[in-house]
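# here is a sequence together with a model predicted from it:
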Amino acid sequence: MRKLLPAPLLSLALALLWLVLWDEHGPVVWLGAIAVGLAVPVLTAGLRPSRPHARRPLLALALLWRVTVDATRSCLEVAWLLLTRRAGDIPSGFLRVPLLLQDSHALATLAVIVSAVPGTALAELAADRSALLLHVFDTRDNERLLAHIRLHYEQPLREIFET
């Protein structure tokens, strides 16, 4: 069954997308949706990374909450800076974040987190996965930001994804 349906959620999403993109919903469109939903995941299985082995689901929920709170707070801080300062008065630049993470799923999650929180954007992951290069909107307190990323994002991700 796993060979026929290697990624059930992806199959379902592709089939639904196929149905949404067509104006009519006759039998041919439905057969096309089923064919696309079954064929694409099978044909692209080699392109997808290995399945994540996430542990500690409660910690993952806590991390999600932390990111939500941080994104909200950062959004307000960025908005305040934009409303109260001139662009030239806000020191922006790059910050190198040394990493202990090695799991590809954890690194991808960290990249999504730092890109989702206003004020930071992922610029580059080192080829040896030893560091992230972030563009930071406000570089006045890089040490605090670095400590925050390590404590509140990297450490939980290590506990969730790495043994």
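Alright, I've got the coordinates.
# okay, CA-based contacts and neighbour counts for the rest of this
OK.
# contacts for stretch 55-73?
113, 116, 117, 118, 152, 153, 156, 157, 159, 160, 161 (Cα atoms under 8 Å, 6 or more residues apart in numbering).
# what separates residue 15 from residue 5, distance-wise?
For residue 15, the distance to residue 5 equals 13 Å [Cα to Cα, to the nearest Å].
# neighbour-wise, which of these two wins?
Applying other Cα atoms under 10 Å to residue 15 and residue 5 shows that residue 15 carries more neighbours, namely 21 against 15.
# one more to weigh against that first structure:
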Amino acid sequence: MKRLFPAPWLSVALIVLWLLLNLSMSLGNWLLAILFGVLAPLLMAPLRPLPVRIGKPMTIVRLFLQVGRDVVVSNLQVFRQVWAAGRKPPRSAFVRVPLDLRDANGLAALSMICTVVPGTVWAELALDRSVLLMHVFDLDDEAAFIAHFKTTYERPLLEIFQ
């Protein structure tokens, strides 16, 4: 049964969504909804992420709170830097951060963190997942930034995903 319906709740959700979006309960819409609800999860099953084993759930809470704090602080810093850009331009730079994290789910979480925190952009990941290239909006000290990034974000993700 699992081979025919790899994600049964997704199939049900797709069928319901199809019928709701089409605002019709005709036989043709039911057939298309069922066809879509069965075939879409089957065709996309290879794209599903690997199962996640989470260790240390309290680390997730601490990381979530830290990222929330960093988002607020970084927003204020970037705002101040943009406001004063005429007097003191930002020192933007690309930084290569060596990574210990190799888990695909952990790297996905790290990429989301980089996207959410203003002033940092995930630019490139080495093929062997050993180095992350990031663009930093205003960089004072590269070594301090790398140490902060690894301690604040990578280490908790290592605890959670590995």
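Thanks, I have it. Bear in mind the structure is a predicted one, so any value in this text is a computation, not a measurement.
# and the TM-score between them?
TM-score for the superposed chains, counting by TM-score structural alignment, normalised by the length of the second structure: 0.84, backed by 161 aligned residues with a Cα RMSD of 2.4 Å.
# with the first structure superposed, average distance for the strand or helix carrying residue 58 of the second structure?
Applying DSSP states H and E as the criterion places residue 58 of the second structure in helix 57-83. With mean Cα distance after the TM-score superposition for the first structure, helix 57-83 of the second structure departs from the first structure by a mean of 1.2 Å once superposed.
# quick check: next helix or strand after that helix?
Following helix 57-83 of the second structure toward the C-terminus (DSSP H and E): strand 93-98.
# buried set for that next one?
For strand 93-98 of the second structure, the neighbour count (16 or more other Cα atoms under 10 Å) marks 94, 95, 96, 97 as buried.
# and that strand against the first structure, how far off on average?
Strand 93-98 of the second structure sits 0.5 Å off on average (mean Cα distance after the TM-score superposition for the first structure).
# packing partners of that strand?
strand 131-136 (3 or more Cα pairs under 8 Å, 6 or more residues apart in numbering; DSSP states H and E).
# which outside residues touch the strand it packs on?
Contacts for strand 131-136 of the second structure (Cα under 8 Å, 6+ apart): 92-99, 119-126.
# before we move on, what about stretch 148-158 of the second structure?
Here stretch 148-158 of the second structure makes contact (Cα under 8 Å, 6+ apart) with 59, 60, 63, 66, 99, 100, 101, 106, 109, 110, 113.
# at 6 Å instead, please
Stretch 148-158 of the second structure is touched from outside by 101, 106, with contacts defined as Cα atoms under 6 Å, 6 or more residues apart in numbering.
# same check, this time on stretch 111-119 of the first structure
Here stretch 111-119 of the first structure has contacts from 71, 74, 75, 120, 121, 122, 136, 137, using Cα under 6 Å, 6+ apart.
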